[in-house]
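> Sequence and predicted structure below; questions after.
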Amino acid sequence: ATVAPKAAEAAAAPAAPAAVAPAKPAAIPDIPHTAEKLSNVRKTIARRLTESKQTVPHIYLTVDIRLDALLKLRGELNKGLEPRGVKLSVNDLLIKALAASLIQVPKCNVMFTPDQLISFSRADISVAVSTPTGLITPIIAGADTKGVAAISTEMKDLAARARDNKLKPEEYQGGTASLSNMGMYGIKQFEAVINPPQGMIMAIGAGEKRPYIIDDTLGVATVMSATGSFDHRAIDGADGAQLMQAFKTLVEAPLSMLA
C-alpha cells in the first residue's frame, strides 16, 4: 500500500522532544534542622558559578612561590608608610603582581564571547571578599598603574563597604581577572571557579615554612602555592603557564613590579 505523503512526512520527522520537567526539590531528611529562604545574592552566586562550571572549560595550573623577598619588602615599605597611616597586606602586593603579570602576558587578560576574543589593555582586578550575605568581588581598576599604597587604601575601603552592602554596581561588576586568597584560613592550595565572563582567576594558598632547595642546598623558606584557573576556550595552556611564570617571578623578585 502506498503511504500518503503527509503520513510519510510525519513518519520521517523526528519526534518532538518531551518537555523537561522542572527538577524536584530534594527530599529533606527527617533530621532536626532550620530552613532559610535563599537571598537574591545567594541565588545570583549559585546561578553564576553553575553557569561557569557548566559552560567554561577550566584548566588549572599551580606553582609554588617563595615569599621571603616579598615579606621582607612589605616590612620595609610599611616602615616608610607608617606616617601616612598605610599598612600593606600581602594581598595588596599580590593584587599588584597579578595586574603586572596580566600586562606582561596580555593573552591572559581576555574575555571570551561566542564570536569574539576581547583583549584588555588595562588590568582591573576583582578581589574576592567574604561578606555576611555571600561572596562579592570589588574591583581595583587599573591596578597595573597604581602604586601599592593606593591599592591598599582602596582595597580597605572597598572591603569595608562590601561587608556593609554599600558598594555601587560599577564597583563590583566588570574586571578583567580575579584574585581569591584563602591563605588566612590555612588553606594550602585550591582551584577557584572562574568569575564569568572573565578569562582567569588566581587562587592563593597560605604561606608556610617548607623545605626548599636554595642554591642547590636544602633549606627552609616561606612558600605559598598559587593556582590559576583559565578559560580554555580563550587561553591556551602554554599562555596560562607564561602568566603563572610571570606571577611567580614578580612575587619572588618584588622590586621589579614596583618599577
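That came through, no problem.
> rest of the way, CA atoms for contacts and neighbours
Noted.
> Am I right that residue 219 is in a strand?
Yes. Counting by DSSP: H, G, I helix; E, B strand; the rest coil, residue 219 is found in a strand.
> Quickly note the distance from it to residue 251.
19 Å (Cα to Cα, to the nearest Å).
> Compare these two (neighbour count), which wins?
Neighbours per residue, other Cα atoms under 10 Å: of residue 219 and residue 251, the larger number sits with residue 251, 23 against 11.
> so the more buried one makes contact with residue 64?
No. With contacts counted by Cα atoms under 8 Å, residue 251 stays clear of residue 64, the gap being 10.8 Å.
> And stretch 173-186, how far out from the chain middle?
Offset of stretch 173-186 from its chain centre (Cα atoms, centre = their mean, to the nearest Å): 5 Å.
> Take this one as well and set it beside the first:
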Amino acid sequence: AAKAPAPAPAAKTSNGWQVPQALLGFSAEPVFATPHATRLAKELGIDLSRVTGNGPTGRISVADIEQTVKDHGGKVATLQPAQRADSPARSRADDSQIVATPLARRLAAKLGVNLNDCRVTGSRGRVSKVDVLEAHAAQNPVAAAPVQAAAQAPEAEVLPMNGMRKAIAARLQESKRTAPHFRLQADLDLEALLALRSEINASAPAVKLSVNDLLIKAVGLALVKVPDVNVQFDEARQAVLRFKDADVSVAVALPGGLITPIVRQANRKSLSSISQEMLDLVTKAKAGTLKPEEFQGGTFSISNLGMLGVSQFDAIINPPQGAILAIGAGEQRVVAHNGQPAVRTQMTVTLSCDHRVIDGALGALFLKELKRLVQTPSLMML
C-alpha cells in the first residue's frame, strides 16, 4: 500500500512565539546566521533559508527572524512589563555567567538590571546594550503625569489697535530688527541754560521759552557742526543721505500713541520762532490736524520724558533717520564744580545711533558739541 503523505506543518507556538506555517521547515544547505539566530531557528523550527539577512554580508540575526515572522503575520515573544524595582518577579539569579558585551554589562550594573532578565539579540549570542535598555524600560515604566486642568486666563479687555498704533508698531519693530543700535550718554549742566531762559522770559513777556525749545535749537546747531550725524540711511540704494539743515522731529504723546512733528531748519531759526512753531505743532497734533509734510521726514529726532520725572531712558531710532536723542529730567545733583562739591541742576541725555551709518566717535563728537552749547547757551544767540 502506498504511504500516506506527511501532513503539512502547522503554525507553531512556542514561548510566546507564533511562527506562521510558511516559515516552518529545515534548510538542507548551510545558512549564514549568528549563533543565536541559528539556535532560535532550530528551537522554533524556522527554515532560515526563508529569512532575509540584513547583517554584514547578509548575515541573519535574531532581529531578522523577528521581522520575518511579523511580516508573515506571526507574533514574537516580548518582555512582559516588569514589576517595580521591589517586585519579586525580577530575577535575583547570578548573572555573571551570562554572555554579554562589555558595554551591556557595564550599563546593566549602572541601571540595576539583571542580565537574566534581558533578551539576547546581540552578535555571537550576547546580550547587547539595546537588550539592557529594553529590560530597564520594561522594569521601570514611566507613570503618566496627571493631566492638570489648564489655568484659566484672567479676563482681559480687548483693545483693537488703531491705525496710528499699528504704524508705530510696524516702524519701531522694523527699526529694532534692522538697525544695529548703540547708545552714548552724557550729563549736561543746565545752570546757565536755565538762567538764560529765565532772563529771556522775564524781558520778553510775549515769549515763553521752554527748556525743550532751547534744546531743539542746541540740537539743530550741533547737527550742523557734526553733519555726519544729521543723516538718513537709504536702504534701497545702500547709501547715506547727509543733510545741510537740521529738520528736528520732536516726539509728542497723544492718547492713541505718539507723533513727531518737525521743526524744519532748526539751526537757522531764532529761539522765539522755535517756541511759537512748537506751540502751533503741538496744538495741531493734539487736534489731529497736522498736515503730512508737518510730521513726515525729519533728519533727527528728540524724545523728552523729563517732564514726567524720568531720569534716563533709551529711545528707538525713527527710521530712516540715523539717530535719536532721549532727554531725561533736570535734577538737583551733588557734583564737583570748580574743585568743590556743589548742588547743580543736571540732565542725562542718551543718544541712540544706527551703527550702519554712524560710528561711536561721531556720536561722541555730537554729544560734546551739544554739551558745549547747552552749558554755554549764549553761543546759540550768535
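Yep, it's here. All figures in this text were calculated on a predicted structure; none of them were measured in a lab.
> how about the strands in the stretch 51-200 of the first structure?
With DSSP state E, counting those that start in this stretch as the criterion, the stretch 51-200 of the first structure has strands at 58-66, 110-112, 117-119, 125-127, 129-131, 134-136, 139-140, 177-181, 200-204.
> okay, the angle between the longest one and strand 200-204?
Going back to what we said before, that points to strand 58-66 of the first structure. 40 degrees (axes from the mean of the first three to the mean of the last three Cα atoms, to 10 degrees).
> Map residue 168 of the first structure across to the second structure for me.
In the second structure, the residue paired with residue 168 of the first structure is residue 291, using TM-score structural alignment.
> So which residue is dead centre in the first structure?
Centroid-nearest residue in the first structure: residue 201, 2.8 Å away (criterion: Cα atoms, centre = their mean).
> for the counterpart of residue 337 of the second structure in the first structure, what are its contacts?
Under the alignment (TM-score structural alignment), residue 337 of the second structure pairs with residue 214 in the first structure. Neighbour list for residue 214 of the first structure: empty [criterion: Cα atoms under 8 Å, 6 or more residues apart in numbering].
> Can you tell me what residue 257 of the first structure aligns to in the second structure?
Using TM-score structural alignment, residue 257 of the first structure pairs with residue 380 in the second structure.
> Then its match would be within a helix, right?
Yes. According to three-state DSSP, residue 380 of the second structure belongs to a helix.
> correct me, but it touches residue 370?
No. Checked against Cα under 8 Å, the pair residue 380 of the second structure and residue 370 is beyond contact range at 10.7 Å.
> out of the two, which sits in the more crowded spot?
Using other Cα under 10 Å, the more surrounded residue of residue 380 of the second structure and residue 370 is residue 370, with 24 against 16.
> secondary structure class for that one?
Per three-state DSSP, residue 370 of the second structure ends up helix.
> How about the contacts made by the aligned residue in the first structure for it?
In the first structure, the residue paired with residue 370 of the second structure according to TM-score structural alignment is residue 247. By Cα under 8 Å, 6+ apart, residue 247 of the first structure lies in contact with 97-98, 100-101.
> Residue 12 of the first structure: how many residues sit nearby?
9.
> repeat for residue 207 of the second structure
Using other Cα under 10 Å: residue 207 of the second structure sits among 15 other residues.
> Counterpart of it over in the first structure?
Match for residue 207 of the second structure (TM-score structural alignment): residue 86.
> I'd like the distance from its match to residue 154 of the first structure, if you could.
Using Cα to Cα, residue 86 of the first structure is found at 11 Å from residue 154 of the first structure.
> Please say which position in the first structure residue 239 of the second structure maps to.
Applying TM-score structural alignment, one finds that residue 239 of the second structure aligns to residue 116 in the first structure.
> I'd like the distance from its match to residue 138 of the first structure, if you could.
Using Cα to Cα, one gets 26 Å for the distance from residue 116 of the first structure to residue 138 of the first structure.
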